[in-house]
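Q: below are the sequence and a predicted model; questions follow.
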Amino acid sequence: MKTTKLLLIYILIYLPITINGQIKKIGTPLIKNYNRIEYKGGTQNWDIDQDKNGNMYFANNTGLIQFDGSTWKKYKAKKTDEMKCLKVDPTGKVYVGYYNEFGYFKANSKGKLEYFSLSSLLNKKEHSKMDVVWKIHLYKDEVIFQSFHSIYIYKNNKLKIINAPKKFQFSFISNGRLYIQDIFSGIMEYHDGKLTYLKGTNALNNTEVWGVIEIQKNKILISTLDRGIFTLSNNQVIPWNTQANTFIKKNGSLGCILYKNKYIVINSVLDGIIVCDLNGNIIQHINRSKGLQNNTALSLFIDNSNNLWLGLDNGITYVNENSLLTYLDFNYNLGTVYSSVIHKGNLYVATNQGVFYHPWNTDFKADSFKLVEGTTTIAWNIQIMNGELICASNKGALVILDGKLIKNLDPTGYLKFEPIPKHPGFYIGANYNGFSIFEKTNTGIKLRNKVKGFNKSSIVFEIDNNYIWLKKDEFIYKISLENNLRKTQIIKTYTQFSESNPGIGSLQKINNKIYFQTNNIFYTYSKIQNTFIEDQAITNLFKSIPKINQLIEDSNGNLWYNNNNSMGVLMKAGNKYRHISSPLSNLTENLVTNYMSINTIDSKNTFIGLTDGLAHYDSTIENITPLKPKALIRSFSFPGDTIHLGNGQNKEEEYELPYSSNQVKFTFSSPSYENLENLEFSYQLEGFEENWSVWSNSTVKEYTNLKEGNYKMKVRVKNNSGIESDEASIAFRVYPPWYRHSLAYLLYLLMAAGCVHYIRFRIRMKIRKNKHFETLEQRRLYLEKETKIKQEQYELEKEIEKLENEKLQIKILSKDKELVNNTLQVVKKNKILNGIIQKLKDINTGSFDETTKAQFAKLNRSITKEVNTDKSWKDLEKHLKNVHFDFLKKLKEKHPTISSREMDLATYLLMNMSTKEIAEFMNISTGGVELARYRLRKKLELNQKENLIGYLMSIK
């Protein structure tokens, strides 16, 4: 029961310490320096803070500097540049202090930090008293700005001022309490708007206090610039007589912070920083010789992964203090390490420059490894054989004791040694020309013989009870020796272990059994079956691990592996293994290719060979660093604008882009500062890409000529342990061009509907019109037909009329002719009657009786009356003029000089009267008619070939 209680007390006391981690005494943590060229700022960095997204902020003497793991950005206030202090609140506001100015930076609608002055709230008198604002504190619901003259308390958009009793120096928050030093009056505590003196602190008057931390209840540690470190307890200030105080008295202090509640980090003026425990014992000292770029540390900050950031007098430094790894590099006189081992109280290291050693039970300090004289060459391996320390080197098989070279067993170059099963006291060594056999003797190990029949060399070989297995290039050699170990008996070469799994991977011994590996599938060799058999149990251990290149089992049974991406270990716990990879991820770029060196001394001490020294790993320290990295989309750019993300904005928006801005650019980052070089990003633009991109170190991606639509940019990050982050995403929409906008399509639809309606209307109108035109056409055709019929009827009538006229003309002509004939008959009759009358006149009436005389006279009168009353000629002439009026008119118009006599002749000719008839009619001779015709032709200007009657007919 008592044992159980003690165990419980131990767990309650020490478990939190284990979980919180420890500061390691061996080696130096990984240090990453950023110079002013990288962050594009001034030299001095006075203050450091971090926001909830992991972005780092630095108060630089040229302004505010922000670092997101990928990109450095600088922001300036309007009136001044030289920043002295900053503090980031939970909303992302960055409060800043300058000379005669203080305020805050806040992300605008585009995510870019903009400066807002708070000192502008002061009146001119108060502003004129203000000097340099050195410290800013977020205290409860107030923001405290501290200058030498006053403290300015910002709350609810109002400023309250408390003036210094004499002169403020600096102020500090520790364990929720705010302390302020008045350099002439002592240290005070601020509470509820009032300052209360801490008794006994006036002993530090006229001394600059640069750090105040509460290390125990009612015990405060105070570091000063030039008088060392003090503690305040029970109202007494006393020197802190420790190693840390001795260091600070010599080098000065510019501040201190409490680390993991059990360590103190103190920055110095002259010699970097120290890490000590709460008793003042120095555990680590990091200065320029250990990798800092400057020995004056102006500011300290512990980030959200419990790693240190140092604001130096010239530059910024990141210290991976929370890592389980520390390094013994060139500062410890070490080069490329191929092997290490502890022998008789010394740690020996085989390097490319020879064998170095260091006492194991003393502190590891810079330049503390010493060269074993006579070993200056490439030392490939160092191991213990039968209690002796043997080094396989380029000079041969070297025996070393107590840091000295004792002898060289064989000057041939050697790579590795192994004991031979079934042959106690015998060892085989792989040299540059094959193998050699060494034998244990009373005077120590000696070379016995060279093995004949095999001349290939490799450091990768293992021995079981039956064979020597050697891996060389892409081959595995199975070698059996004769029983006297002087000559090879059988040599067989393999290029694969299974037809379904071609290739050769690694050769290793696990639990004293030889395993062969390809593509993380492990095999053992069966001599009985003369074949390789898969070992499912070991294979399952590596099922979810990336393809390995090498595997080594350490002295504790842990399985260490490396691959192209990283290094990891399966820590053995009983019959099970626990996979650890993230703490070892920083070793990726520093591992020695094809020469994996693991030296596990105990659970607290494992040394890993690197290209630049050793890495020290303590497996008992639990690392609380989040295993999963965090991906951030830092900016979203498109023509004309840039959206800065992760500067305190909480609201997720869907951004809307016009089609003219369909060229977008994204930048990514991950605040995994301990592993920046090995981070890889993958992205997918949902709506444009179907698959995620391949992993790459690129932190920028650009897309051009995106079509309209909804998009979602997704980004994830992976560290070199293969651990992926959650997705970071941003949604945006590219609007279509105006002619493809939904309103445009609605307009097109309306226009189409209008067009359809119009077309239908036009078709209907056309149909109507066609019907109308058809009706009109039918009417026209009808009318035309009717007209045609009428025309034809008219023409027929005209034809009839013409025929009738012609008939009438013919009839008239006939009548005319008849009339002429009658007239001629009448004329003839009249001539006859005149002749009778003349003859009657010749009759002598004297012989007649009266009656006869009377009858004769009566007859004569009657005949004379008949002749005189006959007007046939005149009627004929009148008739002819009436009938041929148009002809005579046209003839007269065409030939005005024509006479009436000639017109009568033309009429007679037109009537087709004969010359004789004309002569009788005109009462002329036929010769006179011919003469009259000649004169008429002349009058009508007709030539001889023209027909007179035809011409007259044409006039008609």
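A: Looks like it came in fine.
Q: contacts, neighbours, all on C-alpha from now
A: OK.
Q: give me the buried positions along the helix or strand that Phe170 is a member of.
A: Using DSSP states H and E, Phe170 falls within strand 168-174. Buried residues in strand 168-174, counting neighbours by 16 or more other CA atoms under 10 Å, are found at 168-173.
Q: this is the comparison structure:
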Amino acid sequence: NNKVTVYPTSTEWRFLGTCNNQLIAEDLEKGTFTFQNGSWVKFLQNSVLPPSTLITSFVSLDSKHALIATLKEGLFLYDGDGLERISSPALDQLAKKMVYKAVVVDKNRIALATIFDGCHIIDEKGALIQSLTHQEGLQNNNIRSIYLDRNSNLWLGLDNGVDFIAYSNAIKHVYPETQNIGSGYSSYLFKNTLYLGTSNGLYKVGLDNSPNFSFIKSKLEPVGNTEGEVRNLSVVNDQLLMGHHNGAYLINNNIATPLDNSSGFWTFHPVSTIQPSPLVVGGTYLGLNFFEFKNGSFAKSKINAQFESARFVVVENDRTIWVAHPYKGIYRIDINPDNTTSIKLYNQNKGLLSSNNNYIFKIKNRIVVSTENGLYEYNEQKDGFEVSAYFKNILNKRDIRYLKEDP
């Protein structure tokens, strides 16, 4: 009606918000009020909250319950009749960091924005689920406002900027070191420990029963002697092997033990179907190197095949190994009875469309090469490659870069 009504107070209004269709305000001396029928009515008695308590958020949990966040006194649960303090070791610590705002993320999670310690996610009992601070990538820890959008993502208003947290996104970035962000090359879950190979080195974290990796309490920590580019992680003979720019390593007891530093290593494969495989092949920057496995230990073998970089390796059987090169073609390596090796190159002269952009796989006991013109298959009688009649009917002429058969 083009009219402004003023509701003065003898001191100051310190909070104004809505909860379950109620307008709620806090007076410095008189406590909390709700607005009914054009006037302010007492809502909570002064004695309910500690003296000089400053309410920062009053958010609905359901139609009967609400969460009250205070600047320094922690959190309280309002059930329509009275208040109950929500107490936990995590909340006791967060209260010291000044809880400036709170927002309900979902049925069981609440986000607390603090002035000195970033954003923290807790459950309805006050247990800490996740911390989002400068260490995790925020510009700083001084949060002044928080907003949950319709996609359940969080927006944080900071002292000097805005941060966006893709909280509901199924795909999340993992930064082992936020101050030295590198590229991720490989990962492996081995004996309930997640290993992440990056351009800075190898990192690991023990997993717990958390439904989401973001909620894991443990921190990623570096594995010793792995600084530099980690190319690959493979488990062979129940041992974790690391292909590194500096060589081949065995990962055990939080340390990397070198097995072969003659070249950088791309990958590892058991040569035999017998477990544990007595012979293991490693694809290197220069070709293939082999390891013998005896009494639970790896040792360098005298067998090797030096020709070109061997990043894409497929073991056909215990005597024949195939390697795809990005612009040379396909190599076949045969291990002779005297443990020497024979190397043969297959390119457009052996049925392939081109020497470039070929990837090799073993699918249904077939040696299959993906090309820019679909899938080709090795014909042993012709000793060459030809268009795969089997896969042509399934995948047509798709340009495929990765293919794996289900176990």
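A: Arrived safely. Since the structure is predicted, the reported quantities are computational estimates derived from the model, not experimental observations.
Q: TM-score for this pair?
A: The TM-score (TM-score structural alignment, normalised by the length of structure 2) is 0.83; 393 aligned residues with a CA RMSD of 3.3 Å.
Q: re earlier: save the buried residues of strand 168-174 of structure 1 as JSON lines, and put in distance to Asn279 of structure 1 too.
A: Shown next, in JSON lines, are the buried residues of strand 168-174 of structure 1 (distance: CA to CA, whole Å):
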{"residue": "Phe168", "distance to Asn279 of structure 1": "30"}
{"residue": "Gln169", "distance to Asn279 of structure 1": "27"}
{"residue": "Phe170", "distance to Asn279 of structure 1": "25"}
{"residue": "Ser171", "distance to Asn279 of structure 1": "24"}
{"residue": "Phe172", "distance to Asn279 of structure 1": "21"}
{"residue": "Ile173", "distance to Asn279 of structure 1": "21"}
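Q: hmm, who's touching the strand holding Phe170 of structure 1?
A: 134-135, 137, 146-150, 178-183, 208-214 (CA atoms under 8 Å, 6 or more residues apart in numbering).
Q: which of the buried residues of strand 168-174 of structure 1 lies closest to Lys370 of structure 1?
A: Using CA to CA, Phe172 comes nearest to Lys370 of structure 1 of the buried residues of strand 168-174 of structure 1, at 44.8 Å.
Q: which one in structure 2 is aligned with that closest one?
A: Aligning on TM-score structural alignment places Phe172 of structure 1 opposite Gly17 in structure 2.
Q: for that match, give its distance to Val236 of structure 2.
A: From Gly17 of structure 2 across to Val236 of structure 2, the span is 60 Å (CA to CA, to the nearest Å).
Q: and for Leu202 of structure 2?
A: Distance of Leu202 of structure 2 to Val236 of structure 2, given as CA to CA: 18 Å.
Q: higher neighbour count, those two?
A: Leu202 (33 against 15; other CA atoms under 10 Å).
Q: helix or strand for the aligned partner of the more buried one in structure 1, which one?
A: Per TM-score structural alignment, the equivalent position to Leu202 of structure 2 in structure 1 is Val355. Val355 of structure 1 is part of strand 354-359 when elements are defined by DSSP H and E.
Q: residues making contact with that strand?
A: Contact partners of strand 354-359 of structure 1, identified using CA under 8 Å, 6+ apart, comprise 334, 345-350, 364, 368-372, 375-379, 403.
Q: show me what Lys450 of structure 1 aligns to in structure 2.
A: In structure 2, the residue matched to Lys450 of structure 1 (TM-score structural alignment) is Ile303.
Q: could you count how many residues lie near its match?
A: Ile303 of structure 2: 18 neighbours (other CA under 10 Å).
Q: quick one: secondary structure of it?
A: Here Ile303 of structure 2 is strand, with the state taken from DSSP: H, G, I helix; E, B strand; the rest coil.
Q: before we move on, what about Ala111 of structure 2?
A: The three-state label given to Ala111 of structure 2 by three-state DSSP is strand.
Q: isn't it up against Gly118?
A: No: with contacts counted by CA atoms under 8 Å, Ala111 of structure 2 stays clear of Gly118, the gap being 10.4 Å.
Q: which part of structure 2 lines up with the strand ranked longest in structure 1?
A: When structure 1 is parsed with DSSP state E, its longest strand is strand 709-718. Mapping strand 709-718 of structure 1 onto structure 2 (TM-score structural alignment) gives no aligned residues.
Q: after that strand, next one along is what?
A: Past strand 709-718 of structure 1, the next helix or strand by DSSP H and E is strand 728-734.
Q: structure 2: matching residues for that following strand?
A: Residue span in structure 2 matched to strand 728-734 of structure 1, by TM-score structural alignment: none.
Q: and Val237 of structure 1, what's its match in structure 2?
A: Aligned counterpart of Val237 of structure 1 in structure 2: Leu83 (TM-score structural alignment).
Q: can you tell me the helix or strand for the residue nearest to that match when sequence neighbours are not counted?
A: The shortest distance from Leu83 of structure 2 to any non-neighbouring residue, by CA to CA, 6 or more residues apart in numbering, is to Leu77 (5.5 Å). Element membership for Leu77 of structure 2 (DSSP H and E) is strand 75-78.
Q: distance between that strand and the chain's centre?
A: 34 Å (CA atoms, centre = their mean, to the nearest Å).
Q: average gap between it and structure 1?
A: Taking mean CA distance after the TM-score superposition for structure 1, the mean distance separating strand 75-78 of structure 2 from the aligned residues in structure 1 is 1.7 Å.
Q: hmm, who's touching that strand?
A: So strand 75-78 of structure 2 is contacted by 65-69, 83-87, 91 (CA under 8 Å, 6+ apart).
Q: ok, which stretches of structure 1 are helices?
A: 2-20, 36-39, 124-129, 243-251, 536-541, 742-842, 850-869, 872-883, 885-894, 900-910, 915-922, 926-939, 948-955 (DSSP state H).
Q: quick one: the third one aligns where in structure 2?
A: Counting by TM-score structural alignment, helix 124-129 of structure 1 falls onto no part of structure 2.
Q: with that, I have no additional questions.
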